[in-house]
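1. let's see this in three dimensions:
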Amino acid sequence: MSVEVVDRVVVGTDGSANSRHAIEWAAQRALRDGDPLHLVRVSPSMPLPTRSGVFRAMAHGAGFVERVRERDEDALQQEVARVRQAFPAVQVTGHLHVGDAPEVLSQIAASARLLVLGATGASAVNRLLLGGTVAAVIHHARGPVAVVPESAQESGGDSIVVGLDDSADADVVAHAAIEEARAASLPVHAIHAWSISAALLSSDVAAAAITEIDRYDEENLARLMAPAEASGVRVTSEVRHERPEDALVALSARAALVVVGSRGRGGFPGLLLGSVSRSVIARSAAPVLVARARDSVREPVDREE
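-> You can find the predicted model right below:
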């Protein structure tokens, strides 16, 4: 079933510093592209009090849930007012949803031009796990999702970096990178990276095979990025012999945006692009755009907590 895409940028907010950073990034993007900005906050269906607030919740009785809803609505409207003041040229709206945050946000992603989320967790361990909400939305969303780390450079980077392979969705990822570069007036740097054992590099037979593989990968990169010329986007590309996630994270230090796919296979058989994307999102210094076709369907999995 086709879903009508609305030309607006949607950003999830929970009042955290990470979500505020994501809102700032999304607002700058909406201003650049002339899109409306829609803030979404999700209030749990059955809110649980904090350990220190248990007795206050008991005192409120049945009114506890209503008070939580009012608090969340007030926080959302304050955030909307703040963004309107900071970006008067952007049309800013907000809506409080009730339900499961990953489910609500995943559904919204299907009809939004872009869903933006803040990278959750300040510690390295938490960022590696991505957080339950972010991980679940990335897995289930049927539209593009951008994840913005709090450490993202305020001044932006000098290129759009895209990781490509020969998977079924590579054309979608390449197209997304080209469109991002066109909108931002930046060049694209496309890479295909695959890791190889040092022992194999010393073999003449293996070296010949690697040369042939690299030639194929270079031709594939050229094919995928060929439409960039018509858009006036400058492209550079390279094949690298290292783990894809390590290559993309290293390049993210100077990138305005890193574009990856949501699934597929790259490098050696068995290396899921989904796991590469997950690692890049957790470690990237730049915002990461997970590009996917609108009709992509993911099998349900248990959400990480």
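2. only C-alpha atoms from now on, for both contacts and neighbour counts.
-> Fine.
3. do a quick rundown of the helices in this structure.
-> 17-33, 54-60, 63-86, 101-109, 124-129, 132-140, 170-184, 198-201, 204-225, 244-252, 273-283 (DSSP state H).
4. using CSV, lay out those helices together with distance to P149.
-> Output for those, formatted as CSV (distance: least, CA to CA, whole Å):
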stretch, distance to P149
helix 17-33, 7
helix 54-60, 33
helix 63-86, 19
helix 101-109, 18
helix 124-129, 9
helix 132-140, 12
helix 170-184, 18
helix 198-201, 34
helix 204-225, 27
helix 244-252, 11
helix 273-283, 8
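5. of those helices, which approaches V233 most closely?
-> Closest to V233 of the helices of the chain, according to CA to CA: helix 170-184, at 6.0 Å.
6. go ahead and confirm V6 touches A110.
-> No - counting by CA atoms under 8 Å, A110 is not a contact partner of V6; they are 9.4 Å apart.
7. for the closest residue in space to R254 that isn't next to it in sequence, give me its contacts.
-> With CA to CA, 6 or more residues apart in numbering as the criterion, R254 has its nearest non-adjacent residue at 5.0 Å, and that residue is G157. Shown in contact with G157 (CA atoms under 8 Å, 6 or more residues apart in numbering): A253, R254, A255, A256, L257.
8. and these, which is closest to D246?
-> Lowest distance from D246 to the contacts of G157 (CA to CA) belongs to A253, with 11.7 Å.
9. and the gap between the closest residue to the closest one other than its chain neighbours and Q153?
-> Spatial nearest neighbour of A253, excluding adjacent residues (CA to CA, 6+ apart): A285 at 5.4 Å. Distance of A285 to Q153, computed by CA to CA, to the nearest Å: 8 Å.
10. so between those two, which is more surrounded?
-> The neighbour comparison of A285 against Q153 (other CA atoms under 10 Å) goes to A285, with 25 against 15.
11. re earlier: Serialize the helices of the chain to CSV and add fields for mean neighbour count.
-> Listed next are those as CSV, based on neighbours: other CA atoms under 10 Å:
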stretch, mean neighbour count
helix 17-33, 20
helix 54-60, 13
helix 63-86, 16
helix 101-109, 20
helix 124-129, 15
helix 132-140, 22
helix 170-184, 21
helix 198-201, 10
helix 204-225, 15
helix 244-252, 22
helix 273-283, 23
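12. now show me the structure for the sequence below, then we'll compare the two:
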Amino acid sequence: MTIPLVVGIDGSEASLESVDWAADDAARHGLPLHLLHAATDESEASDVLAAASLRAEERAPSVRMSSEVLREDPASALVDRGRNAFALVLGSRGLGGFTGMLLGSVSLAVAARADCPVVVVRGGAERRPARYGSVVVGVEDGEGSGTAVRFAFREARVRRCTLVAVHAWSRRPVRSAVSSPARWYAPEVARRPPDQVLHDALHGVVEPSGELVVTRQVIEGPARRALLDAAAKADLLVVGARRRQGHLGLQLGLVNHALLHHAPCAVAVVPQV
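-> Predicted coordinates:
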């Protein structure tokens, strides 16, 4: 049985935009699409599902679809379904978002707890038809980027677009957005050369077969700025997230938080496995 792409819906315009994104991606990958709504009002849930289903069918008529209503906390429902999903797709804002809030609380909670990749759909509708033809993946020093690179490679391949691998570095020891405190102040001499970091992350995942154009960017400066700049001309930004040591959930870190709140395009947070 093929695992589905799961999209969380709540009737908001942001969640309907996430349905558009998910329908397109399900069609590219040949995956079934599962619509999930967490609510207590059955009549309201029926209307929400009907509107989302119609939108998905019009967007991708060839995609197999299913839907479900769960009467529980939305974040918990999505995290639970994510244990058997290709990815979870969410809008950046929900119905309960406060004015000025850049990211809904449900989306942030799911991105921090899910076992599968979580895509938060950001940016305007003009970005949905793969406007820029590129997928950007952030690469860090260490082992936290491998799963993210593989996810980004698959997305770039099915989209037939360029994969842009970005590694930001600093000459001075800096506090890592995802590392444990013991590594925040590691001596500079322990760091690998930036070009080597990118080479090692892509080796064995992206082979020089010619089927995919890969661009490597080594940037001296803050990772947040480097990735936001790269995302300005991207259809999807992919970043990794480490598992917390001794705790449930992920270590999203300051960089990932900034990207989820400010990126101009959809952001995929991919757990390290």
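13. farthest-separated two in the contacts of G157 of structure 1?
-> Using CA to CA, the contacts of G157 of structure 1 span at most 9.8 Å, a distance reached by A253 and L257.
14. name the nearest residue to the aligned partner of S111 of structure 1 in structure 2, sequence neighbours excluded.
-> In structure 2, the residue paired with S111 of structure 1 is N84, using TM-score structural alignment. Nearest non-adjacent residue to N84 of structure 2, counting by CA to CA, 6+ apart: I3, 6.4 Å away.
15. hang on, the one you found packs against H29?
-> No - assessed by CA under 8 Å, I3 of structure 2 is found out of contact with H29, at 11.2 Å.
16. picking up where we left off before, in strands, which of the contacts of G157 of structure 1 appear?
-> Under the assignment DSSP state E, the contacts of G157 of structure 1 contribute L257 to strands.
17. and which of the contacts of G157 of structure 1 is nearest to A141 of structure 1?
-> Using CA to CA, L257 is the member of the contacts of G157 of structure 1 that lies nearest A141 of structure 1, at 19.5 Å.
18. and the closest one, what pairs with it in structure 2?
-> Checking TM-score structural alignment: L257 of structure 1 goes with L236.
19. would you check how far apart its match and C161 of structure 2 are?
-> For L236 of structure 2, the distance to C161 of structure 2 - CA to CA - is 11 Å.
20. between those two, tell me which one has more neighbours.
-> Shown here are L236 of structure 2 and C161; by other CA under 10 Å, L236 has more neighbours (30 against 20).
21. for the counterpart of S53 of structure 2 in structure 1, give me its contacts.
-> S53 of structure 2 maps onto V80 in structure 1, with residues paired by TM-score structural alignment. Neighbouring residues of V80 of structure 1 by CA under 8 Å, 6+ apart: L39, V92, T93, G94.
22. among the residues you listed, name the ones in strands.
-> Counted as lying in strands by DSSP E, out of those, are L39, V92, T93, G94.
23. quick check, nearest of those to G264 of structure 1?
-> Set against G264 of structure 1, the nearest of the ones in strands among the contacts of V80 of structure 1 by CA to CA is L39 (31.0 Å).
24. what residue in structure 2 is paired with the closest one?
-> Mapped onto structure 2 by TM-score structural alignment, L39 of structure 1 lines up with L35.
25. could you report the separation of its match from R28 of structure 2?
-> Going from L35 of structure 2 to R28 of structure 2 by CA to CA gives 17 Å.
26. then E72 of structure 2?
-> Distance, E72 of structure 2 to R28 of structure 2, using CA to CA: 31 Å.
27. try L103 of structure 2
-> As judged by CA to CA, L103 of structure 2 and R28 of structure 2 stand 27 Å apart.
28. which stretch of structure 1 lines up against stretch 106-113 of structure 2?
-> Aligning stretch 106-113 of structure 2 against structure 1 (TM-score structural alignment) gives residues 133-140.
29. starting at the chain centroid, how far to that stretch?
-> Chain-centre distance of stretch 133-140 of structure 1: 10 Å, with CA atoms, centre = their mean, to the nearest Å.
30. sorry, back to before: any common contacting residues for L236 and C161 of structure 2?
-> Jointly contacting L236 of structure 2 and C161 under the rule CA under 8 Å, 6+ apart are S134, V135.
31. okay, V6 and A110 of structure 1: which has more neighbours?
-> Taking neighbours as other CA under 10 Å, V6 of structure 1 and A110 compare with A110 leading, 25 against 14.
32. wait, isn't that one in contact with I138?
-> No - A110 of structure 1 is not in contact with I138 according to CA under 8 Å; the separation is 11.8 Å.
33. out of everything not next to it in sequence, what's closest to the aligned residue in structure 1 for G221 of structure 2?
-> Using TM-score structural alignment, the equivalent of G221 of structure 2 in structure 1 is E242. Leaving aside its sequence neighbours, E242 of structure 1 sits nearest to S195 (CA to CA, 6+ apart; 4.2 Å).
34. what of S43 of structure 1?
-> Among residues not flanking S43 of structure 1 along the chain, V98 sits closest, at 4.8 Å (CA to CA, 6+ apart).
35. and that neighbour, how close does it get to L105 of structure 1?
-> Counting by CA to CA - V98 of structure 1 and L105 of structure 1 are separated by 11 Å.
36. okay, now P61 of structure 2: neighbour count?
-> Residues near P61 of structure 2, counting by other CA under 10 Å: 13.
37. and for L90 of structure 2?
-> When neighbours are counted by other CA under 10 Å, L90 of structure 2 registers 33.
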